[in-house]
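Undergrad: got a sequence here, can you build the structure:
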Amino acid sequence: MRKAPPVAHLLYRIGRASAMRPIVAILAWIVTLAVAAGGFLAFGGTLTDSFSIPGLETEKVTDQLTEEIPELAGGSSRAVFQTESGEPFTDEQKQQVSDALAAAAEQTGSVTGVIDPFATQQQLEEQTAQLEAAPQQIADGRAQLEEAQAQLDAGQAQIDAALPELEAAQEQLDAGQAQLDAEIQQAKDAGAYELAAAQFEAAQAEIDANQQMLDESLAELESSQAEIEAGQEQITAGLAELEAQEAQLATGAEVAEAAANIRSVSEDGTTALGLIQFDTNVYEVVQEDKDAVIADVRAATPEGLTVNFSADIATSVEGVMGAGEVIGVLLAFVVLMVMMRAIWPALMPIVTSVLGVGVGVATALAFSGVVEMSSVTPVLGVMLALAVGIDYSLFIVNRHRQQYTRGMDLHESIGLANGTSGNAVVFAGSTVIVALLALNITGIPFLGIMGTVGAFGVGIAVLVAVTLTPAVLGLIGHRVLGRKARETRGAAEHAEAPIEPMRTGFALLRFFGAVVALLIIAIPALSMRLGLPDGTQEPTDSTQYIAYKTVDEKFGEGVNGTLLVTAELPEAVADEELLAAQADVVTVLMENDDVSAVAPAGASEDNGFLAFQVIPKEGPGSESTVQLVEDLRELSPLEDGTVIGVAGEASGNIDVSQKLDEALPLYLAIVVGLSIIILVVVFRSLIVPLIATLGFVLSLFAAFGVVTAVFQWGWLGSLFGVHDPGPILSFLPIILTGVLFGLAMDYQLFLTTGMREAYVHGMDARRSVVAGLRHGRAVVTAAAIIMVSVFGGFVFSHIALIRPMGFGLAMGVLFDAFVVRMVIVPSLMHLVGEKAWWLPGWLDKILPNVDVEGSALEREHPVPHAEDEAEAAKA
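TA: This next block holds a predicted model:
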C-alpha cells in the first residue's frame, strides 16, 4: 500500500491546526491584507495603457524618428469640438476654442503645447490660395518678359538697320579722305600746295567733323547694343526663373493635391480638431495628467460647443470592480446557496476569495512603481483570483460537508478535506500558475507581466483555500450543514447508491454530437482578426466613442488610423531640393489605392531623413489598413535607395497584434505539451491525457469561435453590448489559452481522479467512469457555474478591454466543463474501456506518486460508510 505523499500529510496538519485555532489564521490573513495594502499605498506606481513590444518595426522607426526629428517624438491627442446648433463656428466660438486649448497648454508636466485647428486650417487655405494664384502670377510675369523682349527686338532691328548706313558713310569718308590726301600730294609735287592750303584745310576739317559725327553715332549704336544685350540677359534669367518657379509650382501642387483631404476644420465648418501635444507617448502619460487636461478643456468650453476626446487620452481602466462584476459575484452566491442550502458555507468561499483577491492585487500593485504594468493587468488578476478562489474554497468545503455529513469528527473532517481536496487544489492551482507563467516564454513583456500577476493571484487563492478556508470552517463548526442535514448526520442513508455503466450506443451518440457541435461553434475562429481597441468598443455615450465617430463622419474614418511614414534618403539634399525630394516620396505613397492623403510632416536638419503623415482610406482596425502597413514596408528600399519606415499608433497596434498572433501557436504547443506531461503523471495513463488535451483544444477553439462571432461578426451584439464589431483583442487568444488550460485541468482532475480511484479499487473501467462522474459532477457543475457567473459579470464590465476577455473565459469554461469534461471525456473513456488506463511498465516505475485526490491519506483516516460504499461499488 502506497503512503500518502508528504504534501497531503502537510495539508492535513495545516487544515486541522487552522480549524482548531481559527482566530490565529484569520488574523494572520487580515494582517497580510493590511501589509499588502500598505505596500501598495507606499510603493505603488502608475499603470500604463500601452501595449508596446520592444524590437517591433514600429518601435525601431519611432526611435530613429526621435533621433532625427525630435519635435515629432512626443505623442498627441485630439480634442474634437462641435457646435451644438449644427451651424459653422462663429468668430467668437473660434476664439473660445482657442482659449479652451490654451487652458490645456497651461498644464505643467506632460503637455508641451497645443495646435489651434482654426489657425492650422487658415494656413492650409492660405497655402492653397497661394498655389492657386501662382500660375496667374507666373503668366503675368511671362507676358511682361515677352513685352520687354519685343521692345528689345525692335531696338535691335533699328540698330541692325542703322549700322549699314553708318558703315556706308564711313566708306564715303574714307574715300573722301583718300582723295584729299591724293590731291594734297599732287599739289606738293607741283609746288602749288601753298596756293591751295586753305582749301585743303577746309576740306580736311569737314571730313574730320563728319568722322566725329559718325564716331558718335557708332558709339550710340554700341551703347544701345550693350543695353539690348544686358536686357536680353535679364529676360533670359527671368525666363529661367519662371521655368524654375513653374517646376516648383508643379511639385508643390502635386504635394498639395496629395494632402488635399487633410483638414483640421470640417468642410461644413461645424467641427474642429484640436491637438494636445505631450512630451512622451500618450499611453505613458499618467492618468492624473490626462484627467487634468480633459477637466481644464471642458471647463473652458462654453455653452453652445461640445468637446470630446480621443480614446488614447480619455480611456481609463481604473477601478477593478464594476456593477457587472458585482452581479457575477452575487450569482455565484446564489449558486452556492442552492448547492449548500445553508448561508454560512455559501458565503464563506466568496468572503475568503475576496480577501485573497485583495492580498494578491494589492501586493502586485505595490511593484507597479518598479515594473511597467499595463492598466488591465490588475483587472485580469481580480478576474482569475476571484473565480478560482471561490472554486478552490468550494472544493474543500464540499469535501468537508460530505465527510461531516457521514459522521466524521469536525476537525478530523476539515483536516482530511484539506489533505485530499486541498491537495487537488494545490495541484490544480499549480497547473494554472505554470500555464500563466509560461506567458513569459512568448517574449512579450506586458503579456509576461500579466501572466505573472495572474499567477501570483492564483497562488494567493490557493494559499487562502488551504489555510483560511479550514480556519473559517472550524469557526462556523456545525453550521457548515443546514439544519436538516445536521439532524441526519452520520446516518447510513448518506452512502452512495450502486453504479451502472452508461450504454455504448448512448456514449457514441453523445460523443459525436458534442464534437460536431463544438466544431461548428469553432468555425468563426477561422476568420478571427486581431487588433487593439480604437474607441469604438467603448459605450456609445462615452467621449472617446463620440470623438471617434465624429472624426469618422466629418473627416473620414482613415483620420482615426493616421500613419507616420519615414523616408531615409540615400544622400541629404539641399534646401531648394527638399520639396522635390518630398514630392518623389509622396508620389510613391499615393500610388497605393488604400492611401487617402499624404502630407510632409518634417525633415531632419540635414534634409536626409523625412517624415510624412499618411491617412488610410479606412480605420485603424480594418483589413485594408493592415494590408497598407505591410505594402508600405514592402516598398523599402525604393529604386533610388530610399528606405521607407512606418510608425504611429495604428502601425504599433498592428505590429503588436501580428506579434501576438505569431506567438500563439508556440504557446499553444507549450501548453498542450505541458498538459500531456501533467496528466500522464497524475493519471498514470497515456490515453487519458490525450483525450483530455484534445478536449481542451476543442473547447478552446469553440471559445475562439463564439468570441469571433459576437465581437468581430456582431452576432447577438445587442445582447452583449457590441455596437461596433471589429478585430478581436490581440492578446485575448493567448490569455484564453493559458487560463482555460489551467481551468480545464482543474475540472479534469476533479472528475477523472474519481474515475481512476474507482478503477484502482477494483471497479471495471466503464463503471469507474460513472463512479468518477457521480463523485465530482455536482461540485464541478457548481464550480463551473460559479466560474461562468464571475467571468460573465466581466462581460458587462465598465472597461471595454475586459468584456471580450470575460466573455471568452465564460464561454470557454462553459464548453469545457459541461461539454468536454462531462460529455466528451466520459463518453470516449467508456468507448475506449480498459485501454484508457494503459501505461507501459517501465514508465509506471519511474513516474512519481502524486496521489492528487489524496486516496492514501483517506485510507489512513477513513470516512464513515466508506467501506460499505466500496463493497457496493464492486457488486
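
Undergrad: switch to C-alpha atoms for all contacts and neighbour counts from now on
TA: OK.

Undergrad: and the gap between His411 and His400?
TA: 10 Å (C-alpha to C-alpha, to the nearest Å).

Undergrad: more crowded one of those two?
TA: Higher neighbour count among His411 and His400: His400, with 28 against 21, using other C-alpha atoms under 10 Å.

Undergrad: from what I can see that one touches Ser413, true?
TA: Yes. Counting by C-alpha atoms under 8 Å, His400 does reach Ser413; the two are 5.6 Å apart.

Undergrad: quick check, Ala148 in a helix?
TA: Yes. Counting by DSSP: H, G, I helix; E, B strand; the rest coil, Ala148 is found in a helix.

Undergrad: what is the neighbour count of it?
TA: For Ala148, using other C-alpha under 10 Å, the count is 16.

Undergrad: wait, what's in contact with it?
TA: The contact partners of Ala148, by C-alpha atoms under 8 Å, 6 or more residues apart in numbering, come to Ile235.

Undergrad: strands of the stretch 51-200 of the chain, start to end?
TA: Secondary structure of the stretch 51-200 of the chain (DSSP state E, counting those that start in this stretch): strands at 76-83, 111-115.

Undergrad: just how off-centre is stretch 315-334 within its chain?
TA: With C-alpha atoms, centre = their mean, to the nearest Å as the basis, stretch 315-334 stands 24 Å off its chain's centre.

Undergrad: first to last residue in it, what's the distance?
TA: Using C-alpha to C-alpha, the distance between the terminal residues of stretch 315-334 is 33 Å.

Undergrad: do I have it right that Gln177 meets Glu206?
TA: No. Counting by C-alpha under 8 Å, Gln177 stays clear of Glu206, with 10.1 Å between them.

Undergrad: here's the other one to compare against:
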Amino acid sequence: MATMLYRLGVVVARRRWVVVGGWAAVLVAVAVSATLLAKPTTSAISIPGTESQRAIELLSKKFPGTGGASARIVVAAPPGHTLDEAEYTARAADALVALAKAPQVIAVTGFNEATLSADKQIAFADVQYAVPVSEVTQEAKDALQRLAGPARAAGLRVEFSGGVVSTTEAHGASSELYGVIIAYLVLALTLGGLVIAGMPLLNAGVGVGIGMLGIQVVTGFVELNSTAPALATMLGLAVGIDYALFIVARHRQQLRDGMQVEESIATASATAGSAVIFAGVTVIIALCGLAVAGIPFLTVMGLCAAATVAVTVVLAVTLTPAVLAVAGHRITASRIRTLNRRAEPKAHPFGARWARIVTARPWLTVVACLAVVGGMALPVLDLRLGLPSDGTKSTGTTERRAYDLLAKGFGPGFNAPLTLVLYGPGRTDMKAIGEQAAPLLRADPDVAVAVPAATNQAGDVVILSVIPKSGPDSQQTKDLVRRIRAAGEQARQQAGITAYVTGTTAVNNDVSDKLSAALAPFLVLIVVLALLLLLLVFRSILVPVKAVAGFLLSLGASLGAVTWVFQQGHAGGVFGVQAPAPILSFLPVLVIGILFGLAMDYEVFLVSRIKEAFTHHGDARRAIGDGMRDSARVVTAAGLIMAAVFTAFIFGGDVIIKAIGFSLAVGVAVDAFIVRMTLVPAVLHILGRGAWWLPRPLQRLLPNVDVEGATLVRPVVVIKKAPEPVSARGSARNGGS
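TA: Sure, this is the predicted structure:
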C-alpha cells in the first residue's frame, strides 16, 4: 500500500492543477445533478415485516385512503372564555367546511362534543389525507395553515401535529460554523500557521459539499430519512478535517527536517496516507455494517454517511497533496511568530512528557482510567430505547405546543393513539365484531377510549380507535400494545380474525424492538471485525484485544452519558433538552458503528508510531515515549477537532441530532484522551515486549499491509530544484512513519 500511495503522491504533486481542476469539475457536476433531481427527505420511520407495517399495507389494499397522512388541529380558548360560545362554534363549522374542500383531503372530523375537553377550554379536529406526508402538496399545507389566521385573530390558540405542518427552532448552519471555527483555531495552533490551517478545512468542505449534494441526488431515486444529511455532514466534517490533518502535519514536519517538497508530499502520502486509508475503510465498513440490522432507513443512512467518508478519504490522498504542492514551502511560514514557535520541535515535547507521566505508575493509571470511565458508564444500566415523541421537541415548535394542550385537556394518552385493525377474510359482519370488541378494550385498566371508527365497503375490515391513559413514551402504553396483540392472536386462532395494532405509537414500539434485537449481533460483528483488522495491521495478539477493550469502554461512557442527560434529565437545560425521554432507538447502533471507526483511527495513528519506534530499536517501553513524542500532538488536535464538531450539533433544534452529537462528542473525547492517550501507553508499558507477540504460524499466514511504511522501497524521484536523485533509504530516515 505504501509504495502505491508514494507513486500516487508523486503524480499528484506533479499534476497538481489537473487534480484541483478535476475535483472542481466533480463538485460542479454533482451540484447540477442535485439541482435537477433533489426531492424532500422524510421524517417517517418504518420497518417492513413488523405488525404495524402489515396493518398499514392491509389498509392501503382494503381501505384506500386510510393509510395516508393525518393532521391534528388543536385549539385553545382565550382566558375567561370557552369553546362552546357561539362565536367560536360558528368559526369552527366554517373552518371545517372550507378544509373539507382543500386539495388531497378525504375526511375532516372533530370540533364537536366528543373532541371537546371537560372544561371546554381545548378541542381538536383530525384531517385525513389521501397520500403520505411526503406527498402532501404545498397547496394542501397552505390550505391547512390558513385556518390559523382568522382563529388567532379572534384570540384562539391554534397548533398543529401530525407532521403535515411543522415548525422548528431557527438552526441553519450556525452551530456547524462554531465547530468549524474551533477546528480552525486548533489547527492554527497545532500546525503553526493560518494558511496551512485552512488546508484540512478545505478537504472537509469539499468532501461534505460533494457528499451532501450527492445525497440530494440520491433523494431523486430513494426515499431518505431527514436525519441522513445531518449525520453525513457531522461525520464528513469530523473525519475530513482529521484525515487531512495527519497528512499535512506529516508533510510540514518533513519540510522542517529538510526534505524537498515533492519528496515530502510523496512520503506523507505513503505513510500518513496509508493510515488514513485504513482508518477511513474501517469507518466505512462499520457504517455499511448498519445493514446487518435489516432496517431499510438505517441502512440508507449508513450508506450515505459511508459514501461521504469515502469521498473525504479520496480527497485526503489526492486533493490535499495537490494543494500542498501548490503551496510549496509557504506552508512552513507564518506571519504570527507565536504560532511558528508553538509548532517548532521542542527538547521535551508534550507527548514524551505525558508518556513518562502515565507510565511512571502504570497500574495506578489503569485503575484511575477504569474508575473514571466506569463511573460515566453506570447510567447505561438504566438505558431505555424508544423514538422521540412530540413531547421531546422544543417548546418553540407547534407540535410540542399541540402535544402539551392535548395532554392538559384530555390526558397524556391522547398523544399516543392506537389503531386496531380487525380483518375477517370473506366476512361481511366486521362492523358488528368491532362493536363487540370496543367494550372489551375499554375494560383494560390503561384504556381511556375505545370506539369503532370506520368499516370498509366490503365489510371485512373494521378500524377501532384506542386511546390509552398513559403517554407515548410510557412503559404502560407498550404493555397495552402487547396485551391487545396477545388478545388478537387468540381471536385469530378461535375465529379466524386477524388483528393488527398500528398508529404512530405502535410503529415506534416496533421499530425500537427491532433495533434492540439487532444491537447485540451488530456489536459482536464490530468486535470481531476490529480484532481481525487490527491483527492484520499490527501483527500482534494483545494490541487488538487492548484496542477492542478500549473501544468498549468508550462506548459505555458515551451511552452512559447520553442516558444520564437525555433520559434521566440531569443537566438537560445546559444542552437544550426539553424533557427526559427514552434514548433514540437507533442511537446505540449508530454510535457503535461510528465510534468504532473513529476509535480505530486514533489507535492506528498513535500505536503505529509506537510500533515503528519499536521496530527501529527493539525497546518496547522506550518506543512508547518515542511514538507518543511524534504523534500525541496531532492526535490531541484531532480529538479536540472531532469533539468540537460533534459538540456543535448538540445546540441545534432537532432532538435526534442533539442526542447523536452529544453521544459522539463524549465518546470521541473519552476515547482520544482517556483511552488512547492515557490507558493505551500504560497498558503497553505493563505488557512490554509481549504486546507485540504473534505466533509464528500467524506471522507466515498474515500479509504485511505496512501501514507504517516501514518496508517502503521508493523509486528514484527527480526533484526540479535538486538534480540529484533522492534515495529511498535516505528518504526513509527523514520521513519514515
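
Undergrad: let me see the TM-score of these two.
TA: The TM-score (TM-score structural alignment, normalised by the length of the second structure) is 0.91; 716 aligned residues with a C-alpha RMSD of 2.9 Å.

Undergrad: out of the strands of the stretch 51-200 of the first structure, which comes closest to Phe506 of the first structure?
TA: Closest approach to Phe506 of the first structure among these is made by strand 76-83 (61.1 Å; C-alpha to C-alpha).

Undergrad: could you tell me where the closest one falls in the second structure?
TA: Counting by TM-score structural alignment, strand 76-83 of the first structure falls onto residues 70-77 of the second structure.

Undergrad: quick one: contacts of that stretch?
TA: 83, 121-129, 133, 155-165, 402, 405-406.

Undergrad: mind giving me the ChimeraX command for buried ones among those residues?
TA: To isolate the buried ones among the contacts of stretch 70-77 of the second structure in ChimeraX, judged by 16 or more other C-alpha atoms under 10 Å, type:
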select :83,121,122,123,124,125,126,127,128,129,133,156,157,158,159,160,161,162,163,164,165,402,405,406
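
Undergrad: can I assume Gln277 of the first structure sits in a strand?
TA: Yes. Counting by three-state DSSP, one finds Gln277 of the first structure located in a strand.

Undergrad: number of residues surrounding Ala153 of the second structure?
TA: For Ala153 of the second structure, using other C-alpha under 10 Å, the count is 9.

Undergrad: what range does stretch 445-453 of the first structure cover in the second structure?
TA: So stretch 445-453 of the first structure is aligned with residues 296-304, judged by TM-score structural alignment.

Undergrad: check the mean deviation of the matching stretch from the first structure.
TA: Using mean C-alpha distance after the TM-score superposition for the first structure, stretch 296-304 of the second structure ends up 0.6 Å from its aligned counterpart in the first structure, as a mean over the superposed pairs.

Undergrad: residues contacting stretch 105-125 of the second structure, please?
TA: For stretch 105-125 of the second structure, using C-alpha under 8 Å, 6+ apart, the contacting residues are 65, 72-77, 81-84, 92-93, 96, 99-100, 126-130, 140, 405-406, 409-410.

Undergrad: hmm, which of those residues are the buried ones?
TA: Members of the contacts of stretch 105-125 of the second structure classed as buried by 16+ other C-alpha under 10 Å are 65, 72-77, 83-84, 92, 96, 99-100, 126-130, 140, 405-406, 409-410.

Undergrad: so who does Ala417 of the first structure touch?
TA: With contacts defined as C-alpha under 8 Å, 6+ apart, the neighbours of Ala417 of the first structure are 12, 15, 396-397, 399-400, 403.

Undergrad: next: Glu169 of the second structure.
TA: By C-alpha under 8 Å, 6+ apart, the residues touching Glu169 of the second structure are 394, 396-397, 653.

Undergrad: Thr647 of the second structure contacts Gly179, doesn't it?
TA: Yes. Contact criterion C-alpha under 8 Å: Thr647 of the second structure and Gly179 qualify, at 7.3 Å.

Undergrad: ok, the two, which is more surrounded?
TA: Shown here are Thr647 of the second structure and Gly179; by other C-alpha under 10 Å, Thr647 has more neighbours (25 against 21).

Undergrad: so that one is in which element?
TA: Using DSSP states H and E, Thr647 of the second structure sits in helix 620-648.

Undergrad: many thanks, have a good one.
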